[in-house]
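Novice: No letters, just coordinates:
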């Protein structure tokens, strides 16, 4: 069964999910954000079959999430690096992570922690805020049809 494409949807969430495709994409981005660059490193981290990993990495390069660069150690090999577009997925991963922290762990259960590398402090909780900085509840947000320019940054 072919997956339905949302590539032309009016909804940015649907279009984003169309590109992300599956959970492997975000796990590959997670690893790339932590410095993973080589095919073998991705494979070791995720335990993904080589053919599936090859297809997913190729698609991520085609979609502009990753780019390939020659390996500094071996000119016959390449490394995968996040593009600016790929790096912007960090906020998506932080949101998923924080949701998981809140809902998928028992009190006192061990989990990894996300901290800033300069100060070692926990990363601030994400939230939905107005342009003036006011925290917004779900019932205080509406979705309207408009242009990208009218939507504003982010």
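Specialist: Yep, it's here. What you are looking at is a predicted structure, and each value in this text was computed from that prediction instead of being measured.

Novice: contacts and neighbour counts: CA atoms only from here.
Specialist: OK.

Novice: Counting neighbours, what do you get for residue 66?
Specialist: 24 (other C-alpha atoms under 10 Å).

Novice: which residues in the protein form strands?
Specialist: Secondary structure of the chain by DSSP state E: the strands cover 66-70, 78-82.

Novice: before we go on, here's another structure to hold up against the first:
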């Protein structure tokens, strides 16, 4: 049975098996608001369930569902960091890290179009404090940047 979600009085499918399209297939995995925000938080260094919950204000059952799905899809791996009781961290896999350019592109696009007071968060190069550009290089020194080269800092629109 196909899962559906109500939206504006119509019913939209949550799966796109009738479409031979990589965008549609990717949306089946990451095309949900909470999923993208969980990924954003993971790129900011969040790893533990309670920290995701606190950072996002997401309901625990929704977070459990999304983290389970992200683990099942191979974007995160669950790593135990404590016994009695068992507690786990959620660490990005290589497949998950590969989404960094997509998440950063959305962030930069949102900054251009929906941040009238300036970006709420600036993604800064750890090496020289320059800003990430839409070409994924530092605007100051020109170095190519990846998720391990940057940190999120409060911006002028914070």
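Specialist: That came in fine, so what should we check first? The shown structure was predicted, so the numbers you read here are calculated from the model rather than taken from an experiment.

Novice: tm score of chain vs chain?
Specialist: TM-score of the superposed chains, computed with TM-score structural alignment, normalised by the length of the first structure, equals 0.74; 124 aligned residues with a C-alpha RMSD of 1.8 Å.

Novice: Map residue 94 of the first structure onto the second structure.
Specialist: Alignment note (TM-score structural alignment): residue 94 of the first structure maps to residue 104 of the second structure.

Novice: With residue 42 of the first structure instead?
Specialist: Checking with TM-score structural alignment, residue 42 of the first structure has residue 52 as its match.

Novice: Kindly report the same for residue 58 of the first structure.
Specialist: Checking TM-score structural alignment: residue 58 of the first structure goes with residue 68.

Novice: For that match, which residues are in contact?
Specialist: Contact analysis of residue 68 of the second structure by C-alpha atoms under 8 Å, 6 or more residues apart in numbering lists nothing.

Novice: Quick check: chain neighbours aside, which residue is closest to residue 18 of the first structure?
Specialist: Once flanking residues are discounted, residue 18 of the first structure sits nearest to residue 6: 5.4 Å by C-alpha to C-alpha, 6 or more residues apart in numbering.

Novice: count of neighbours near the alignment partner in the second structure of the one you found?
Specialist: Matched by TM-score structural alignment, residue 6 of the first structure corresponds to residue 16 in the second structure. Residue 16 of the second structure has 15 neighbouring residues, counting by other C-alpha under 10 Å.

Novice: isn't residue 16 of the second structure right up against residue 26?
Specialist: No. Judged on C-alpha atoms under 8 Å, residue 16 of the second structure makes no contact with residue 26 at a distance of 9.9 Å.

Novice: what sits against the counterpart of residue 80 of the second structure in the first structure?
Specialist: Taking TM-score structural alignment, the alignment pairs residue 80 of the second structure with residue 70 from the first structure. Residue 70 of the first structure sits next to 76-79 when contact means C-alpha under 8 Å, 6+ apart.

Novice: In contact with the most centrally placed residue in the second structure, which residues?
Specialist: Geometric centre of the second structure, nearest residue: residue 39, 2.2 Å, by C-alpha atoms, centre = their mean. By C-alpha under 8 Å, 6+ apart, the residues touching residue 39 of the second structure are 96, 103.

Novice: Much appreciated, bye for now.
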